[in-house]
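Student: What shape does this take:
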Amino acid sequence: MIRRRSLLGAAAALPLLPAAARAQAEWKPSHAITLVVPFAGGSGTDAVARILADLLGARLGVPVVVDNRAGANGTLGAMQVVRAAPDGHTLFVTTNTTHSANPSLMKRIEYDPVADFTPVARVGNLPFMLVVGEASRAQSLRDLLEMARRAPGQVSYASGNSTGIVAGATMARMAGAEMLHVPYRSTPPAMTDVMGGRVSCMFVDIAAGLSNVQGGKLRVLAMSTRDRSALMPDTPSMAEAGLAGFDITSWNGVFGPARLPPEAVSTLNSAIREAISRPEVKQRFASIGFEAFSGPPAELDGFVRTELVKWRELIEAAGIEKE
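Tutor: Now for the predicted structure:
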């Protein structure tokens, strides 16, 4: 009788669980999921999103497609997600461009990086490298900066995203050199002009630029991070190469529209974290130049709030005016 009463008591207690907690394990996508990427095909974030699409599709049992919405420094893609139904079928694979830098780079944006999105999971980091074309006379960072100091305004840097903008301006400020900024809609055409010698240099993420480095079309002068990257251990950091204190990198995360149901967030976060925890998946990301790791939604939420402050300070220190 004691055993029977215990079982009945346990069964009776089940309905008292919060509805959201019971539903979290029950949410399943009813049709294809779209991953909106705010940059063009061939960008580092695009490469990350396509691997993520394969992993999520296999885990959730529905097609997962990538939708590239490049333009306006990522705001076109951001607004597509803001306006989407908060049902878990439209997600945003984005970076510090839309969720850290834009509020300090642009005079007017139509979205709030915190209020208009639901954090799902951080995905990892995109380390950046400073590159020049193969025909460039600059064999080192010191060579490049000396060229810039000797000919003010004649040495240029391209950018295809906010990290490229801020890193280039920070380099010029710290070096005391006047350098010309040449902005591009996305990373691939910026790389093309650096390779062709029409622009002197650029900061590009490993994921987007690695194949051109390996093909001998681009030469790496330094990594943008404070320390050397494990992905390119033989390449010096900017500090080692001559600019002490330089430390800029890009991050990737997954968001949904505001008011995404907790059960959808839970299922999507679990799927992403489970996939990224596997060694073979980490290696797959590493092969394209991406440092993959993840965590709970609350961690991404706090991280975004901190990064908004960090990037505002970087942009103000570099003397970049809002446009």
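
Student: Every contact and neighbour count from this point should use C-alpha atoms.
Tutor: Noted.

Student: C-terminal to the strand ranked longest in the chain, what's the next element?
Tutor: For the chain, the strand with the greatest residue count under DSSP state E is strand 117-126. Per DSSP states H and E, the first helix or strand lying C-terminal to strand 117-126 is strand 128-133.

Student: chain center to that following strand: distance?
Tutor: From the chain centre to the centre of strand 128-133 is a distance of 18 Å (C-alpha atoms, centre = their mean, to the nearest Å).

Student: quick one more, to check against the first:
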Amino acid sequence: MTRATRRHLILGAAGLDLALGPARAQTAAEFPAKPIRVIVPSTPGGPPDLILRAIAPRLTATLGQPVVLENRAGGGGLVGTAYVARQPPDGLTWLFTTASHTNIPPFNDNVTYDPVRDFTHVTLAAQNFGQALVVHPSVPATSVAELVALAKASPGKLTYANANANANANANANANANANAGNGTASHIPAEVMKAITGTDILSVPYRGVAEATTDLLAGRVDMFFVGTQIALQHVRAGSLRALALTGRRRWAGMPDTPTMEEAGLPGFEVVNWFGLWLPAGARPDVVRTLHAAVRAAVADPEVRRQFDDLGLEGVAMPPEEFMAFVANQAQIAQEIARRVGPGTR
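Tutor: Okay, here's the model as predicted:
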């Protein structure tokens, strides 16, 4: 198991003196009585960090306590997530992560928690407009239809980058880690869905992280990649990559000329990356309601909405009961994909 990467950062308004102050008993009426830790089970600087930076000042103002971000990377997100599952359900330790919460476990034999049963589901906070399907300019395809035709003409010849967005840069995991590095991630799931819908055989090339995969794509060592829109946009504008489609249900203003996968000829195709908030199992209903209301107010703030739009995101604030059903459904979908492709991905 990799050593967790930690970073402590006070987010939002002042409160360092509160963070260091003496502990005291917390009652329902005064929740939260102490600073809140938000565990992000990935390396610093990723989308979860950016989302928290946008909403933390509003959360601090609403809750009256500072919000402390702590990155605990390792195991593709498993280390930090398992840590939260073991904490007291007092509402003072949050898990904030991506769709990897449900997508990673079916592809990993070392999971020590259940993503549905072992957590209290607070809210879906945001989602993107899908991943961008980008190809190296040397690939003779300017549309999804042409890419599919190319894949069918030469089964197993085309390659896609399968990258672990939650990887620890200093990872030193088990012998199978590299072979399954990106399984269950936002680059892997849409590729496997596309292969299933189109009946194509496209070879998965595993990478420990998005940066490494992007470097190889730019060098032409891999043909295609389902990558985050912000990363795609800079390289598409530079002419170093070609965008064929987005995996969300509608177009993004940042790439207005890029069609959705459905518009590109794959009916019903919708795979988005989403970002949610959980507590350890057993949290009080009043605490859950308080936190959901705080997030709902934060993502509705005009300045937060502007920042989200720049990031290719939209705020959601899904109610807890609806979020729990959503997570259970996402976990079931991931399990089905894992059963179909097996522990490794061709």
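
Student: if we can go back for a sec, so what touches the longest strand of structure 1?
Tutor: Contacts to strand 117-126 of structure 1, defined as C-alpha atoms under 8 Å, 6 or more residues apart in numbering, come from residues 44, 82, 205-207, 249-260, 265-266, 268-269, 272-273, 276, 289-301.

Student: 6 Å instead, please
Tutor: Among residues not part of strand 117-126 of structure 1, those counted as contacts by C-alpha atoms under 6 Å, 6 or more residues apart in numbering are 205, 250-258, 265, 269, 290-294, 297, 300-301.

Student: Do a quick rundown of the helices in structure 1.
Tutor: Taking DSSP state H, the helices of structure 1 run over residues 2-13, 19-23, 44-60, 75-82, 96, 102-105, 141-150, 162-175, 187-195, 206-214, 238-241, 262-276, 279-286, 297-317.

Student: Kindly tell me how buried Ala13 of structure 1 is, as a neighbour count.
Tutor: Burial of Ala13 of structure 1, expressed as a neighbour count using other C-alpha atoms under 10 Å, amounts to 10.

Student: can you check Ile109 of structure 1 too?
Tutor: Number of residues near Ile109 of structure 1 (other C-alpha under 10 Å) recorded here: 16.

Student: circling back to that earlier point, make CSV out of the helices of structure 1 and add distance to Ser156 of structure 1.
Tutor: Compiled in CSV, these are given as follows (distance: least, C-alpha to C-alpha, whole Å):
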stretch, distance to Ser156 of structure 1
helix 2-13, 68
helix 19-23, 54
helix 44-60, 22
helix 75-82, 25
helix 96, 23
helix 102-105, 20
helix 141-150, 8
helix 162-175, 9
helix 187-195, 10
helix 206-214, 18
helix 238-241, 18
helix 262-276, 38
helix 279-286, 30
helix 297-317, 19
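
Student: which residues does the residue sitting nearest the centre point of structure 2 contact?
Tutor: The centroid of structure 2 falls nearest to Thr98 when counting by C-alpha atoms, centre = their mean (2.8 Å). In this structure, Thr98 of structure 2 makes contact with Trp274, Phe275, judged by C-alpha under 6 Å, 6+ apart.

Student: Which position in structure 1 pairs with it?
Tutor: Matched by TM-score structural alignment, Thr98 of structure 2 corresponds to Thr95 in structure 1.

Student: Val272 of structure 2 now?
Tutor: Across the two structures, Val272 of structure 2 finds its equivalent in Thr249 of structure 1, going by TM-score structural alignment.

Student: Can you get me a residue count around its match?
Tutor: 18.

Student: And the residue nearest to it when sequence neighbours are not counted, how far from Pro29 of structure 1?
Tutor: Of all residues not flanking Thr249 of structure 1 in the chain, Pro127 sits nearest, at 5.5 Å (C-alpha to C-alpha, 6 or more residues apart in numbering). From Pro127 of structure 1 across to Pro29 of structure 1, the span is 33 Å (C-alpha to C-alpha, to the nearest Å).

Student: of those two, who's got more company?
Tutor: Under the criterion of other C-alpha under 10 Å, the comparison of Pro127 of structure 1 against Pro29 puts Pro127 first, with 26 against 16.

Student: which residues touch the aligned partner of Ala177 of structure 1 in structure 2?
Tutor: Alignment note (TM-score structural alignment): Ala177 of structure 1 maps to Thr200 of structure 2. With contact set as C-alpha under 6 Å, 6+ apart, Thr200 of structure 2 has these partners: Lys152.

Student: let's see 8 Å
Tutor: For Thr200 of structure 2, the contacting residues are Val148, Ala151, Lys152, Pro155, by C-alpha under 8 Å, 6+ apart.

Student: what do you get for His235 of structure 2?
Tutor: Leu241.

Student: now it: how far from Thr247 of structure 2?
Tutor: For His235 of structure 2, the distance to Thr247 of structure 2 under the criterion C-alpha to C-alpha works out to 18 Å.

Student: Kindly report the same for Ala161 of structure 2.
Tutor: 16 Å.

Student: Looking at the two, which has the bigger crowd around it?
Tutor: For the pair Ala161 of structure 2 and Thr247, the greater number of neighbours falls to Ala161 (28 against 25), based on other C-alpha under 10 Å.

Student: Test my guess that the more buried one contacts Gly220.
Tutor: No - under the criterion of C-alpha atoms under 8 Å, Ala161 of structure 2 lies out of contact with Gly220, with a separation of 11.2 Å.

Student: whereabouts in structure 1 does stretch 210-222 of structure 2 align?
Tutor: So in structure 1, the equivalent range for stretch 210-222 of structure 2 is 187-199, judged by TM-score structural alignment.

Student: cool, and stretch 293-303 of structure 2?
Tutor: Alignment of stretch 293-303 of structure 2 against structure 1: residues 270-280, by TM-score structural alignment.

Student: And for that stretch, what's in contact with it?
Tutor: Contacting residues not belonging to stretch 270-280 of structure 1 are listed as 52, 55-56, 59-60, 121, 123, 281-282, 292-295 [C-alpha under 8 Å, 6+ apart].

Student: so which of the residues you listed comes closest to Leu8 of structure 1?
Tutor: Within the contacts of stretch 270-280 of structure 1, distances to Leu8 of structure 1 taken as C-alpha to C-alpha reach their minimum at Leu60, with 34.6 Å.

Student: what does the closest one align to in structure 2?
Tutor: Alignment note (TM-score structural alignment): Leu60 of structure 1 maps to Leu63 of structure 2.

Student: Contacts only, for its match.
Tutor: With contact set as C-alpha under 8 Å, 6+ apart, Leu63 of structure 2 has these partners: Pro32, Ala294.
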